[in-house]
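Chemist: next one to model:
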Amino acid sequence: MHIELKGRKAIVTGSTAGIGRAIAEGMARAGAAVVINGRTQERVDTALREIRALLPEAELTGVVADVATAQGCAVLFEQAPNADILVNNAGTAFLNNFFDQNDNEWLELFQLNVMSGVRAARHYVPKMMERGWGRVVFVSSESGLNIPKEMIDYGVTKAATLAVSRGLAELVAGTGVTVNAVVPGPTNSEILSNWMKATAQEQGITQEEAEQQFLKTTRPTSLINRFATTEEVANMVIYACSEQASATTGAALRVDGGVVRSIV
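Modeler: Have a look, this model is predicted:
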C-alpha cells in the first residue's frame, strides 16, 4: 500500500517531540505540507531543522502556540487558517495522588488534553465539510479505557477524547470528513521514556529493565511485551489520514500492543 498525501495540508499539534513528531515526519514523508506546532520557538525550530535534514524536499512550517489556551489556539488558527488533515496530538500526563490534587490541576490538564482538540476541530472541520474532504485524528490512550490509579485525571481526559472523537464523527457523517481516535499503549514517547530513564537511574538498572518492570507491574496484559515505538503509532495515524482509509470513521484504532483485553 502506497499512501500519498501530496496536495494535502496537515496540522499536528504538539509535534516537536514524541508521537507528534513521528506523525509530522510520517506526514511529510507521504508528501503532505505539515505544520509543526509547539510551545517554544526553540523546540519548533529544532524540529523543523531536524526533519528538513531528513527530508530536504518536505514542505514544513512552524507555529509557536500553546494550544492549552484559547489564546494559543487563536494564534495557531491565524497562522494556519486551513487544513485538510488535523491531528490533535497535544497532551501530557503527570503521576499524582488523586487525594492531593486540586481543581486547578484537573482543569489545566483538561484544557490541554481535551479542549485543545475541541477548539481545533471547531475551527478546521467546518471548512473540511465545505470542501467535501477531511481527516481528523485524536490521539487518545489505552489509559482512557484502563484508567490508571496513579493518573486518574489523565485517564479521564483520554476517555473524554474518545467521546469527542466519536461524537464528532457522528456529526460530520456523509460529508467526506472522517474522524477517528488512535489509542496507543505504552510507547517510547518523550514523556514515558523520561520516566523510565529516571526510574532506571533511581534503581540502578537499565532503561530496558525499567520498561519490562513497568509492563509486568502495571500493564501485564501487553501481548508484544515491549514498548511501542513512536513510529509504530504514527503509522496508524498516517493510514487513518489517507485516501485508503475513507471507510474508517468513528473508530478507536488501537496501537496498544494488546494491552486492552477486548476483541472489539
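Chemist: contacts and neighbour counts: CA atoms only from here.
Modeler: OK.
Chemist: so how far is Ile36 from Pro186?
Modeler: Distance of Pro186 to Ile36, computed by CA to CA, to the nearest Å: 24 Å.
Chemist: for Glu231, which non-adjacent residue is closest in space?
Modeler: Nearest residue to Glu231, sequence neighbours excluded (CA to CA, 6 or more residues apart in numbering): Ala22, at 5.5 Å.
Chemist: residues in contact with Leu112?
Modeler: 67-69, 90-92 (CA atoms under 8 Å, 6 or more residues apart in numbering).
Chemist: which SS class is it?
Modeler: Per DSSP: H, G, I helix; E, B strand; the rest coil, the local secondary structure of Leu112 is helix.
Chemist: separation between it and Ala121?
Modeler: Relative to Ala121, and taking CA to CA, Leu112 is found at 14 Å.
Chemist: try Glu142
Modeler: Between Glu142 and Ala121 the distance is 22 Å, computed by CA to CA.
Chemist: let's see this one next, to set against the first:
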Amino acid sequence: MVATAVVTGAAHGIGAALTARLAAEGLRVVAADVDGDALTDVAGTTGATPVTADVGTVAGVEALVAAAHDALGEVDVWFGNAGIDRIGGLDSSEDDWRAVHDVNVMAHVRTARLLVPRWLERGSGRYVVTASAAGLLTMLGSPTYSVTKHGAVALAEWLSVTYRHRGIVSQAICPQGVRTRMLENASGLAGLLSRDSARTPEEVADLAVEALADDRFLVLPHPEVAGYYEARAHDSDRWLGGMNRLQRKLEDAGVLAGPGTGASV
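Modeler: From the prediction side, this is the model:
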C-alpha cells in the first residue's frame, strides 16, 4: 500500500497538481522545489510538508532525501518530476548542458542511489520519472531537452529491468504538451507541442496516480504517442525523414532557426 510520497518540482505545473491529488488520496506528501515562496503556497493548500531543495546538486538531493525520511519515515513512492529546458542548438553552452543534465538525469541517478538500497531492504519502493514524449521521440529545437529526457527514460528502464523482481517499480510519464510555464515559454514551438491538444497538469496527475495501481511502465497522457513510438521503431528512417521535413517547415516559417545557429527565434 502506498502511504507516503515525495514530489519534486512541486511548486508549479504537474508537480503542484500531483501534490494536490496525492494529498487528496490521503497520502502524506513531501513537496520539494527551488521556488520556496510558491512551494509554501502549495503546501498551505494541500497539507504537504514543504522542503526547499535544488535537486540539480548532490547536496540538494542528499538534503531532500534526508528531510523526506525525517518527515515520512519511509518513502513509498518518489515522483522525480523536476525538469528544465534550455532551447538552443549545438551552440548551447556547456553551462546549459550541465544544468539540464543535472536536473533531468543526474537528479534521478543521485536520488536512486540513496533510495534503492533502503527499498531493497524492505522489498518495495516506486520511482516515477516525469520524462516527456521527447524522451521516446525527440524535441525539435532543443538537443539538451531531447538528450536528457531520453536519458531519464533510459534510467527508468534500467531500474525496472534490474530491480522489478525485488519489489521495486519504475515508471515513466511521457506527455507531449502540458499547460505549464514550460509550454508558455516554448514560443513558436508551443503549437508543435500541443498538436494533439495540450493536457492540463491535473489531467496528467490523475493518470499518474491511476498508474500506481497497475504498475505500467509507460504512462502516456497523450495516447497518440504510443503510435508515434511504434512508427519510430518500425521504420526509423521514414520517421526521421518525416521529422526532418517538419524541421524544414518550421525553419521556413521562422519558428526555428536554421542549422548552424541553433537558437529559436
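Chemist: buried residues in stretch 118-125 of structure 2?
Modeler: Buried positions in stretch 118-125 of structure 2, judged by neighbour count with 16 or more other CA atoms under 10 Å: 119, 124-125.
Chemist: before we move on, back to that, so what corresponds to the residue nearest to Glu231 of structure 1 in structure 2?
Modeler: Counting by TM-score structural alignment, Ala22 of structure 1 lines up with Ala17 in structure 2.
Chemist: please name the residues that touch that match.
Modeler: 10, 201-202, 205 are the contacts of Ala17 of structure 2 under CA under 8 Å, 6+ apart.
Chemist: measure it to Gly151 of structure 2 for me?
Modeler: From Ala17 of structure 2 to Gly151 of structure 2 the distance is 24 Å (CA to CA).
Chemist: what's the answer for Leu207 of structure 2, then?
Modeler: Noted for Leu207 of structure 2: a distance of 22 Å to Gly151 of structure 2, by CA to CA.
Chemist: does the alignment partner in structure 1 of Ala59 of structure 2 sit in a helix or strand, and which one?
Modeler: Correspondence of Ala59 of structure 2 to structure 1, assessed by TM-score structural alignment: Gln71. For Gln71 of structure 1, the host element (DSSP states H and E) is helix 70-79.
Chemist: next SSE downstream of that helix?
Modeler: Next helix or strand after helix 70-79 of structure 1 toward the C-terminus (DSSP H and E): strand 85-88.
Chemist: in structure 2, which residue range corresponds to that next one?
Modeler: Aligned by TM-score structural alignment, strand 85-88 of structure 1 corresponds to residues 77-80 of structure 2.
Chemist: with structure 1 superposed, average distance for that stretch?
Modeler: Stretch 77-80 of structure 2: mean distance to aligned residues in structure 1 after superposition is 0.6 Å, counting by mean CA distance after the TM-score superposition for structure 1.
Chemist: quick one: residues in contact with that stretch.
Modeler: Contacts for stretch 77-80 of structure 2 (CA under 8 Å, 6+ apart): 2, 4-9, 107-108, 125-130.
Chemist: of those, which belong to helices?
Modeler: Of the positions in these, 107-108 sit in helices, assigned by DSSP state H.
Chemist: for the contacts of stretch 77-80 of structure 2, pick the one with the most neighbours.
Modeler: The most crowded member of these, judged by other CA atoms under 10 Å, is Val6 (31 neighbours).
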